Structure formats: C-alpha cells, structure tokens
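Student: Quick one: sequence plus predicted model below, questions after.
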Amino acid sequence: MTITATAVPTSEESDGTVKYARIGSLELEAGGFLPDVVLAYETWGQLNADASNAVLIEHALTGSTHVARGATEEEGWWEQLVGPGATIDTTRYFVVSINIVGGCYGSTGPSSEAPDGKPWGSRFPLITLRDSTEAEARLADALGIEAWHAVLGGSMGGARALEWAVTFPGRVKRCAVISVGAYSTAEQIAFAQAQTLAIRQDPNFNNGDYYGGAAPEDGLALARRIAHITYRSALELDYRFGREPQHQETPLAAAVLAERGRYQVESYLDHQGNKLVRRFDANSYVAITEALMSHDVTRGRGSLEDALSRTTAEFFIAAVDSDRLYFPAQSRELAAGLPGDVPVHVIEAPIGHDGFLTEIGQLSAQLRLAFFS
C-alpha cells in the first residue's frame, strides 16, 4: 500500500496549518469499509533526525486540529500547554494533531465525496475509536514516526490517546489521559443517544442525506445544548446565571406558553447551540458521538487489568474535580487498572468537564516533570 502525506514542514511558517494525507482503504471494526481515506492534520516544530521527539495531541468531540497558534494568529484550544517555550515546547518537540475519521475538518467523513462523487451521507459507515487509531498509525508511518514520545488528549481525545497505548503499545512511550475513563459508561451512552436522536429527529435530517438542501440545524443545536449541560457544573451555571431573566425578557409574564421570555441560562445554551451550527456538520456529530460510545479498551481484551497489561507506556492520568460527565472515580479506576502505581492528578475548577480545556495550565508543571523535562 502506498501512503502519501504532505512533506514534514521545513519552516515555522508551516506550523499550525492544515495538511492532508491519503492513507488508502480502511476496513472497519464494525464491518464497514472506506475505500480512500484522507486525514487532515496540523504540525508544529521540526521532527528530529531519529524521529524521537514526536508528540501526538488528540482533539475532543467537536474540536479541531488547531491546538496552538502557528502560521496564523488564530488561537488554539491548548495554548496553555503547547507552543515555543511552553510545557510542550515546539522548539524541542514535533507536535501533530489529526482530525478524526468521520470528522468535518478535512478528514474523510459523511460530507466527503464517496466513489460515486456524491457525499457519503447516510451511507457513511460506523466507525470506532480503534478505527481512528489504525488510520492515525498509517499517517505516523508516512511521517516517519515509529513511536511517539507522548500521546495526549482530554475527553474523547484522552480516550483516543488511551486506545493508541493499548492498540500499539510499542509505539507509545508516554500517554496522558485526561478527563475520561477506560470506557463509556451507560450514563454517558445515554447522554450521547439523546444528542444523536435530537439530530435524527430534525425534519431536515433526511436520514443523513441533506447535502444540497436545508441542514438539520435545529437538531444539531439541540444536541449541543444537551452536551453543554454535561460539560459544565451545576455550581458554575448557578453562579453565572442563577434564575435571572435574559435582559428585558420576562420568563414569568406571558399570556401563552409560546410567548414567554428566556432565563439567562436558556439564552446561554441557545448561543452555544448556534455557535456549533456555524462550524460543524450534523452527520459528523452523529458519527463521532457514536465512535465515542464505542470507547471501551476492554472490548475483546479480557478484564480491564488484562487490557491494560498490554501497555508499556508511562502514564499520566488526570481528572477535573467538578466533572459530572466523566467522574474523577473513572480516572481512579483507570489508574488502578494500569501496571504499577499511577497517581491521578486533579484539575481544581468549578466549571466542570470543560476544565480540561480552560484550566489545563494547572497541569503544566506536572506534565513537564513527567514527560517533557
């Protein structure tokens, strides 16, 4: 199989810009097949002569590959952690971030052209996190990376990092798993199902074949509202919004239900839903959400201890203390199942699950000491 990838960048001007690699066909865990897969990715820094300084950073559910600033000044989502002189110092390390298969930021996904020239739409196959790991391994091959100095991620990105360490133990020297456990729980699957159903029940969804017509924007926005509630803590929502009305709107002054005004928290959720609609594809949201549902490092590998015994990486496990989507207990369970004595680091943040993004700087010193000194 011939895999083609954009050449490893040779100047700083190439940092933080999207590149593409064709990795060939992909037979999928659930039985599906993709004949010609493209992966979009970004890189920062330079790969050294023996390719020992490569770091893979995995994005979360609706995240992009833009981890940090580069050729443009567009802010990245882990600026606190990545960049010149930062914990993951891009003057020392070659950082790679890859858009997951099924996504809508350049990798092959439901909106991509199928072999017949039409968007995949409803025909896009079911993918799992193991499928995404297999695809990423091929890109690593094309870039000349036999083993990662470290693989890191938060939330779904953490699940992807963990899958890398279990599926390809010889290719991951260090692994940071932040704000996620060893598998998706029944409750997490339940929240995910409510989101995908919100999209599927939108009148414009058309079983996923809406390209060229009206997109299921209402369903996607509702899915984001449901998700965002799980990303933030009750304490944070109460502190920011309480029971306050939105500006001059009157939640308790309306002759009929349809005319009542909104509370501030409702306006906030509306804003979050509308923001996602402007940048994300509804089919990709379904595809990636169901990939996250599949997250289970024990599938076909025995007990948790059996599955994790395959790993050879050094691990860094962390949780957000106020997380009500991926509870800290799940991080502790994961750490307990790993070989050796693995501590669980804690991000102290009232915000909830999204603390893995907004407060990642709290882990800078610990991560530098553990992986990047």
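Tutor: Right, received. Where do you want to start?
Student: going forward, measure contacts and count neighbours with C-alpha atoms only.
Tutor: OK.
Student: Check which residues of stretch 197-210 are buried.
Tutor: For stretch 197-210, the neighbour count (16 or more other Cα atoms under 10 Å) marks 198-200, 202, 204-206, 208-210 as buried.
Student: Which of these fall in helices?
Tutor: 198-200 (DSSP state H).
Student: With distance to residue 158 added, can I get the residues you listed in JSON lines?
Tutor: JSON lines is the format used below for those (distance: Cα to Cα, whole Å):
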{"residue": "198", "distance to residue 158": "26"}
{"residue": "199", "distance to residue 158": "25"}
{"residue": "200", "distance to residue 158": "27"}
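Student: With respect to residue 165, which of those residues is nearest?
Tutor: Nearest to residue 165 out of these is residue 199 (Cα to Cα; 32.7 Å).
Student: Give me the nearest residue to that closest one, chain neighbours excluded.
Tutor: residue 219 (4.0 Å; Cα to Cα, 6 or more residues apart in numbering).
Student: Output the contacting helices and strands for the helix or strand containing that neighbour.
Tutor: Taking DSSP states H and E as the definition, residue 219 sits inside helix 217-231. Packing contacts for helix 217-231, counted by 3 or more Cα pairs under 8 Å, 6 or more residues apart in numbering; DSSP states H and E, involve helix 186-200, helix 264-277, helix 282-293.
Student: Which residues are in contact with residue 37?
Tutor: Residue 37 sits next to 22-26, 107-108 when contact means Cα atoms under 8 Å, 6 or more residues apart in numbering.
Student: Regarding it, what is its secondary structure?
Tutor: Of the three states, residue 37 takes strand under DSSP: H, G, I helix; E, B strand; the rest coil.
Student: one more structure, for comparison:
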Amino acid sequence: MSAGVMLAPFSIAYQTYGQLNADKSNAILLCHALTGDQHVANAHPVTGKPGWWCALVGPGKPFDTEKYFIICSNVLGGCMGTTGPASLNPATGKAYGLTLPVVTIADMARAQAMLVERLGIETLFCVAGGSMGGMQALQWAALFPEKVFSAMIIASAARHSAQNIAFHEVGRQAVMADPNWRAGRYIEEGVRPAKGLAVARMAAHVTYLSEEALQRKFGRKLQDRAEKTFSFDADFQVENYLRYQGSTFVDRFDANSYLYVTRACDYFDLAQDYGGSLARAFKHSPTRFCVVSFNSDWLYTTAESRVIVHALNAVAASVSFVEIETDKGHDSFLLDEPDFVATTRGFLAGAARARGLGS
C-alpha cells in the first residue's frame, strides 16, 4: 500500500452486468464516487433504491449492457463488502477501525487491477468514473497505461484543492466530535456515531449542488407550515431536505469508512507522484481520453478539468474535452443530462470502432 505496509488478505466486493465477449475485449470498469458502491445498476441491498448510475448503465444506454461487460467494485476502505475499517481484522477478530492503513486512490486502483486480473481480463475497453471515480480512472491510466484502452474522467480533478480538503475536514471533525465515535472503536463498543456522520453528509451534500439548483428546488419555501415557528425546528424545506439526506445516509454507510475515503481524496495529487509534472504521468500513453466537466460544478471546476486536458495535450495524448452547460452542479454526472448522455454515448461508440468491437 502507499502507506508502506502490507494489507493481506483483503476482500473486494463487485457486481458485473452484461457478458464478456470471447476475446475479453469489451470490459468496462466503472469507478464509484465518494459514498457510492458496487451497486451501479441494480437495486441497492440496503436501501432498495435503484443503482446510482441507472441513467447511463443498462440495455440501450451509453454503458450498454448488451454490448459491454460492466464491472463495478466497492473501493478499498469502503463498507459494502470490500475490506474497510468495519471489516474484521483476522489477526484480532475485531473490526479494524483506525488500525486499517490509510488508503489512497492508488491503493484503490491496484486492488481493482487484482480483481480485473482475477477475472482473466488483460485490457479494459474503458475505465470511467465521476468525482472520486474520475480520480481512480486517472490513476488507472497512469499506473496501467497498457491495460486501459480508453478512459472517461468526469467532474473530477488531478489533485484535491485546499477548499475540498477543508470541506472534508469539516465532515471528519463532525464524525469525530460525536461522543459515540469512541476514537473509532464504536463497533466493538456497540454504538454508532450517527449524529456526527449525518452532519458530515449534510455539509457535503451542499457541495454537490449549485446555488441555482437549491434556489429553484427550495428557495425560501417553508416546510409544512404557513409561518415561521420562531424555533430551531426545520422551518425551511432546504433544512428538512438536508436532515433527510443525513438521516438516511447513516443507514448505509460506515462512519470510519467516511474518514478513509475522504482522506484518500485529500491525498490525491497525481503530479506529485511524477516529479511535479502531471504530463509526465501520461507520457507515451496509448489511452484515448474523454474529460467532461459541468459549468455549474464548483466542487470540481471546469478549470481543474482543463488542467488534465492541458497535461494530456502536452504529451500528444488522444483527448477530447466537453464542458456541459447545466445548473445542477456537481451531481449532474449522476443525472439524466441529455448532453452528457450524448457525449458518453458518442465517445464510447468511437472508441468501440477503434477497438474493433463493431455495433
């Protein structure tokens, strides 16, 4: 691992959709975002809700399960079956808690590479992801260029900004300030830092939306009342919405995992691993890239996407870039945005022709 220690054994939970073709050339790895998981296009086993990318994954959709073999795994440090802080440490019989080594984006990619190898796949047709998933896709292209035919980097960045580190630290402190966190040993003590994790989710969720989207959806509308109550109840609809987001999140996510995945994002700085030059990470890369940003995304801005594009241009890599106009903010990549859907479909179709996958 990047921390200089060994983690063995470890488990990795994954889902697949579609069929692997005879020469194993149609495999796509989808990398999930911060609090996502492997359930990209099936009902979630905990919440019962549809998969997080049903808008783009399925028969006839851009990530067409009738053409491609789709793989999605829970990241290392996660909490949906892959080894994470809530997993049992075989050496102690107790949950790892904070004794699990700190996980990096590179660790996530290396674990995924082991899975892909175990599946008997030498080269992935595409590695794609948004947000933290985009970081993983970038890391894949840098670590395993000969194994990645194409890559989609969506609403992401080559390093975490100071602002984003700051937002993550607010969330981590909310978790750790909960009395039930118990220095990360809450599982063995039979409690859960649910309130702290809910607040962390509330704060983070604001960053996934745009001011325009919040104003359009909620404005200053009151929640189930005609007048303000002059109390600290959720008078406004936006308050009620955030409280709901926080309360439902704690049912499906582990608090320590939240610490680990946010830290992985914070540590991500791909250029630093290549002597301070992002372009050097992609020197002689044979991968075809598509970089996508959204103009209302203030978490991972278009400017940060352009940094990636400029680095790829500097080494004459094959790259296309699209900025999608929408007022839905960072979470636009999870939604059925027509221009984004068309971009994804077009890029994959072109890459499929170059790969010789046919129609």
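Tutor: Looks like it arrived, so ask away. Just so it is clear, the model here is predicted, and its values are computed rather than measured.
Student: Can you tell me which of the contacts of residue 37 of structure 1 is closest to residue 302 of structure 1?
Tutor: Looking across those and measuring by Cα to Cα, the closest to residue 302 of structure 1 is residue 26, at 25.5 Å.
Student: in the superposed pair, what's the mean gap between the helix holding residue 219 of structure 1 and structure 2?
Tutor: Averaged over the aligned pairs, helix 217-231 of structure 1 sits 0.5 Å from structure 2 after superposition, using mean Cα distance after the TM-score superposition for structure 1.
Student: any idea which helix or strand comes after that helix?
Tutor: That would be, after helix 217-231 of structure 1 and using DSSP H and E, helix 234-240.
Student: Where in structure 2 does that next one align, residue-wise?
Tutor: The aligned range for helix 234-240 of structure 1 in structure 2 is 211-217, by TM-score structural alignment.
Student: The matching stretch vs structure 1, average offset?
Tutor: Stretch 211-217 of structure 2 sits 1.3 Å off on average (mean Cα distance after the TM-score superposition for structure 1).
Student: and that stretch, which residues are buried?
Tutor: Buried residues in stretch 211-217 of structure 2 (16+ other Cα under 10 Å): 211, 214.
Student: Not counting its own residues, what contacts that stretch?
Tutor: 238, 327-329.
Student: how about a cut-off of 6 Å?
Tutor: residue 328 (Cα atoms under 6 Å, 6 or more residues apart in numbering).
Student: ok, now stretch 107-125 of structure 1?
Tutor: So stretch 107-125 of structure 1 is contacted by 32, 37-40, 99, 101-103, 207-209 (Cα under 6 Å, 6+ apart).
Student: distance between that stretch and the chain's centre?
Tutor: 21 Å (Cα atoms, centre = their mean, to the nearest Å).
Student: Shared with structure 2, which of the contacts of residue 37 of structure 1?
Tutor: Retained in structure 2 by both residues aligned by TM-score structural alignment, their matches' Cα atoms under 8 Å are the following of the contacts of residue 37 of structure 1: 107-108.
Student: gap between residue 148 of structure 1 and residue 368 of structure 1?
Tutor: Per Cα to Cα, to the nearest Å, residue 148 of structure 1 is found 16 Å from residue 368 of structure 1.
Student: An error on my part: the question was meant for residue 102 of structure 1.
Tutor: 32 Å.
Student: what about the two, which has more around it?
Tutor: For residue 102 of structure 1 and residue 368, the more surrounded residue by other Cα atoms under 10 Å is residue 102, and the numbers stand at 29 against 15.
Student: mind checking what the more buried one lines up with in structure 2?
Tutor: Aligning on TM-score structural alignment places residue 102 of structure 1 opposite residue 77 in structure 2.
Student: which residue packs closest to that match, ignoring adjacent ones?
Tutor: Nearest to residue 77 of structure 2 is residue 84, by Cα to Cα, 6+ apart, at 3.8 Å.
Student: burial of the one you found, as a residue count?
Tutor: Summarising burial for residue 84 of structure 2: neighbours were counted as other Cα under 10 Å, giving 31.
Student: what's the helix or strand for it?
Tutor: Here residue 84 of structure 2 is assigned to no helix or strand, by DSSP H and E.
Student: before we move on, what about residue 320 of structure 2?
Tutor: In the assignment (DSSP H and E), residue 320 of structure 2 maps to strand 318-324.
Student: the inter-axis angle of the very next helix or strand once past that strand versus strand 318-324?
Tutor: Counting by DSSP H and E, the element after strand 318-324 of structure 2 in chain order, helix or strand, is helix 338-355. Helix 338-355 of structure 2 and strand 318-324 are oriented at 170 degrees to each other (axes from the mean of the first three to the mean of the last three Cα atoms, to 10 degrees).
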